[in-house]
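Engineer: Got a predicted model here, sequence first, then my questions.
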Amino acid sequence: MTELNTFDYELPPELIATQPTQQRDQSRMLVVDRQANTIIHSSISKLPLYLNSDDCLVLNDTRVLSARIFGVRKSTGGKWEGLYLGSDESGQWKLMSKTRGKLISGETIDLVPAHPRQEQKQISLQMQSKDAEGYWTAAVQSDEDHHTILEHFGTMPLPPYMRRELATDIDWERYQTVYANQPGAVAAPTAGLHFTPDLLNECMQKGIQIAKVTLHVGIGTFKPILVQTLDQHKMHSEWCELSEESAVLLNETRQKGGRIVSVGTTSVRTLETVAQQGSLNAWRGETDIFIYPPYQFQAVDCLLTNFHLPKSTLLVLVSAFAGTELIREAYEKAVEEQYRFFSYGDAMLIL
């Protein structure tokens, strides 16, 4: 039985990165070698030096939606704020909702653009029902597809610790990976934010293969753990896909004795979900996999990741991969050396 408090640590608030570095590949990188039991300081620009020519990097190519939306309650004129979490086959939206006073089923929300827009649009949401966890289903009073509506009305859904009301021009560029091309996430797969086209090219010139997976980062990734024993935590499901092309690349890598290097915890969860079906074949569907110690990894050999929030599912996964004690020591060293933490923070490479 694994206790949540095992994954707590003290973080000075000034180490939380609220802004990105000037350049994507300027971040520091803590290198944790599990076999040698060593922790050394490096930088993300030196990543190719730690990889072998027969390795394969696995990138999550999801694209962050403008999922944070604002509106006015038609009945009261009160302000309303929501986070789009997805839509079902009938086109109804699933939302997190925030407003003063009690929202009632059947209420109408008139959407208001988060940023100034030249084109005027009038689109409303009719709030249908609230589930046991407090998420709302809403009918959209429009024939436009949800991506177009969100692009017009929404803003980038930045984590609250970044402490700003709306995404800036810098956020629009930097809270998105350079290879993001599958819209559907409500948070960025942050380990990928460090990569520039040049860094990716440097890896490929060394012979390192690049495989893409898609996991649309949703509430499951960042929802806090509210139970004290981890086996009682239930993850929300998120949609993911491993293509035929990527599956072939990964199997070839293993056959040649190369390592599968997962960029980010979302890539890990995709690969481990697929591996549970028996082998790394093309697969798509919903995953609610929650990886916590002890866990036997089947599809990942190395992991590039950021520094995660205390008591989060992400920190628990990283601890399962590298060992709780080694990760505790690595985090202590990172705090000591004033690494930058969380989404816009520095990286950790676990070999």
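Structural biologist: Structure received. Numbers count the residues shown, from 1 in each chain.
Engineer: Could you use CA atoms for every contact and neighbour count after this?
Structural biologist: Will do.
Engineer: Thr305: neighbour count?
Structural biologist: Applying the criterion other C-alpha atoms under 10 Å, we find 28 residues in the vicinity of Thr305.
Engineer: Give me the three-state assignment for it.
Structural biologist: Taken by DSSP: H, G, I helix; E, B strand; the rest coil, the conformation at Thr305 corresponds to strand.
Engineer: Use this one as the comparison:
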Amino acid sequence: MKTSDFYYELPQELIAQDPLEDRSSSRLLHLDRRTGEISHGTFQDILTYLKPGDCLVINDTKVIPARLFGRKEDTGAVIELLLLKRRENDVWETLVKPGKKAKVGTKLIFGDGILCGEILDVVEEGNRLIQFQYEGIFEEILDQLGEMPLPPYITHKLKDKNRYQTVYAKHEGSAAAPTAGLHFTPELLQRVKEMGVKIAHVTLHVGLGTFRPVKVEDVAEHHMHSEFYVVEQEQAALVNETKRNGGRVICVGTTSCRTLESATDEEGKLQAGSGWTEIFIYPGYQFKIMDGLITNFHLPESTLLMLVSAFAGKEKIMAAYKEAVRERYRFFSFGDAMFIV
């Protein structure tokens, strides 16, 4: 299977640059994965597709303001950092721009010195390990100095940091938002619960590996970066009980899907625990537990487009995307949604 099989034409103006005023007023494309039938509505119509006894699985990770701008201590040259993974002792794996000049031993200063760093090492993909020094609480300093790490295709500045968070974001650690969840409001979630749908939460801290372009032509040769996930005992029990009772497990976003598929055993039972996952789902994959998926529209030739193609079939997905372009849907992180079941 070739990466180029997952290419589609997307007019630039369909890439959503700003979130909608009302989260739940985005459009919703419903795809029946058995028949390929497509229907159109708004996100609030999700209530008509859900059934009592279903279980929605949400990812409660919280995006940290992971983009930092600073300068090199010796030359004063401007440098940009993206925090990717927290290691031990205030060491972070980071993406540095410009990367070529970010040599081991370089000292960095942020916010007039309230945060300092030193490059310790170069890791895979050219990322850098940086050790930080500061007084006080790192998260508070980050909140003061950092910016939300919006994807490169969003060129507008975000007016409100919270619009790149889900309303249920809780555990800090992501470099990108689980964007399918951005469509939910507290009121809509309440209505979901009132109709007899359970809501289970898992945590997967989204790294940039999810969004890295696939650079190999043979899909099977692509390697995913690892991401940390947590499934609590109580939440695993909720999902397993849904399956036992004949309800559907519906993942909100590809990150919830990847967490469940990583933590489910071969008998189809979700196991509580935590760990790192490098799961790469592409056509041919046999799903162990997921019955439905709420997701946004993904980049051409991306691992996320491959995942939804694995679930619904490549032909049906590519046809749905073609229809979405024709119907002028908004694409990517701040764009419209799709419900595949």
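Structural biologist: Alright, I've got the coordinates. What you are looking at is a predicted structure, and each value in this text was computed from that prediction instead of being measured.
Engineer: TM value for the aligned chains?
Structural biologist: Here the TM-score of the superposed chains, computed with TM-score structural alignment, normalised by the length of the second structure as the reference length, equals 0.97; 340 aligned residues with a C-alpha RMSD of 1.4 Å.
Engineer: could you pull out the helices for the stretch 51-200 of the first structure?
Structural biologist: For the stretch 51-200 of the first structure, applying DSSP state H, counting those that start in this stretch gives helices covering 146-153, 169-174, 197-205.
Engineer: Which one of those lies nearest to Ile69 of the first structure?
Structural biologist: Put simply, out of these the one that sits nearest Ile69 of the first structure is helix 146-153, at 6.3 Å, with distance taken as C-alpha to C-alpha.
Engineer: Which residue numbers in the second structure does that closest one align to?
Structural biologist: The aligned range for helix 146-153 of the first structure in the second structure is 138-145, by TM-score structural alignment.
Engineer: once aligned to the first structure, how far is the matching stretch on average?
Structural biologist: Superposed on the first structure, stretch 138-145 of the second structure shows a mean distance to its aligned partners of 2.1 Å (mean C-alpha distance after the TM-score superposition for the first structure).
Engineer: ok now that stretch, how far from the chain's centre?
Structural biologist: Between the mean C-alpha point of stretch 138-145 of the second structure and the mean C-alpha point of its chain there is a distance of 22 Å (C-alpha atoms, centre = their mean, to the nearest Å).
Engineer: ok, back up a step: could the helices of the stretch 51-200 of the first structure be laid out in JSON lines, adding mean neighbour count and distance to Gly264 of the first structure?
Structural biologist: What follows is the helices of the stretch 51-200 of the first structure, written out as JSON lines (neighbours: other C-alpha atoms under 10 Å; distance: least, C-alpha to C-alpha, whole Å):
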{"stretch": "helix 146-153", "mean neighbour count": "18", "distance to Gly264 of the first structure": "25"}
{"stretch": "helix 169-174", "mean neighbour count": "13", "distance to Gly264 of the first structure": "16"}
{"stretch": "helix 197-205", "mean neighbour count": "15", "distance to Gly264 of the first structure": "15"}
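Engineer: got the end-to-end distance for stretch 7-26 of the first structure?
Structural biologist: Taking C-alpha to C-alpha, to the nearest Å, the first and last residues of stretch 7-26 of the first structure lie 28 Å apart.
Engineer: what's the neighbour count on the aligned residue in the second structure for Ser124 of the first structure?
Structural biologist: The pairwise alignment with the second structure assigns Ser124 of the first structure to Cys116, based on TM-score structural alignment. Cys116 of the second structure sits with 20 neighbouring residues when counted by other C-alpha under 10 Å.
Engineer: which residues does Cys116 of the second structure contact?
Structural biologist: Lys107, Leu108, Ile109, Phe110, Phe132, Gln133, Tyr134 (C-alpha atoms under 8 Å, 6 or more residues apart in numbering).
Engineer: got TSV for the helices of the stretch 51-200 of the first structure, with distance to Gln228 of the first structure too?
Structural biologist: Putting the helices of the stretch 51-200 of the first structure into TSV (distance: least, C-alpha to C-alpha, whole Å) gives the following:
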stretch	distance to Gln228 of the first structure
helix 146-153	37
helix 169-174	35
helix 197-205	40
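Engineer: looking at the ones you listed, which is closest to Ile260 of the first structure?
Structural biologist: Taking C-alpha to C-alpha as the criterion, Ile260 of the first structure comes closest to helix 197-205 out of the helices of the stretch 51-200 of the first structure, the separation being 13.7 Å.
Engineer: what's the matching range in the second structure for the closest one?
Structural biologist: So in the second structure, the equivalent range for helix 197-205 of the first structure is 186-194, judged by TM-score structural alignment.
Engineer: and in the first structure, which of the contacts of Cys116 of the second structure remain?
Structural biologist: Of the contacts of Cys116 of the second structure, the subset whose aligned partners also make contact in the first structure (criterion: both residues aligned by TM-score structural alignment, their matches' C-alpha atoms under 8 Å) comprises Lys107, Leu108, Ile109, Phe110, Phe132, Gln133, Tyr134.
Engineer: Could you measure from the nearest residue to the third one once chain neighbours are set aside over to Ile141 of the second structure?
Structural biologist: Spatial nearest neighbour of Ile109 of the second structure, excluding adjacent residues (C-alpha to C-alpha, 6 or more residues apart in numbering): Cys116 at 4.6 Å. Using C-alpha to C-alpha, Cys116 of the second structure is found at 11 Å from Ile141 of the second structure.
Engineer: can you check Ser24 of the second structure too?
Structural biologist: When distances are taken as C-alpha to C-alpha, Ser24 of the second structure and Ile141 of the second structure turn out to be 32 Å apart.
Engineer: repeat for Gly111 of the second structure
Structural biologist: Taking C-alpha to C-alpha as the criterion, Gly111 of the second structure is separated from Ile141 of the second structure by 9 Å.
Engineer: again with Asp74 of the second structure
Structural biologist: Asp74 of the second structure sits 23 Å away from Ile141 of the second structure, taking C-alpha to C-alpha as the criterion.
Engineer: try Val249 of the second structure
Structural biologist: Summarising the geometry, the distance separating Val249 of the second structure from Ile141 of the second structure, computed by C-alpha to C-alpha, is 39 Å.
Engineer: ditto for Leu56 of the second structure
Structural biologist: With distances defined as C-alpha to C-alpha, the gap from Leu56 of the second structure to Ile141 of the second structure amounts to 35 Å.
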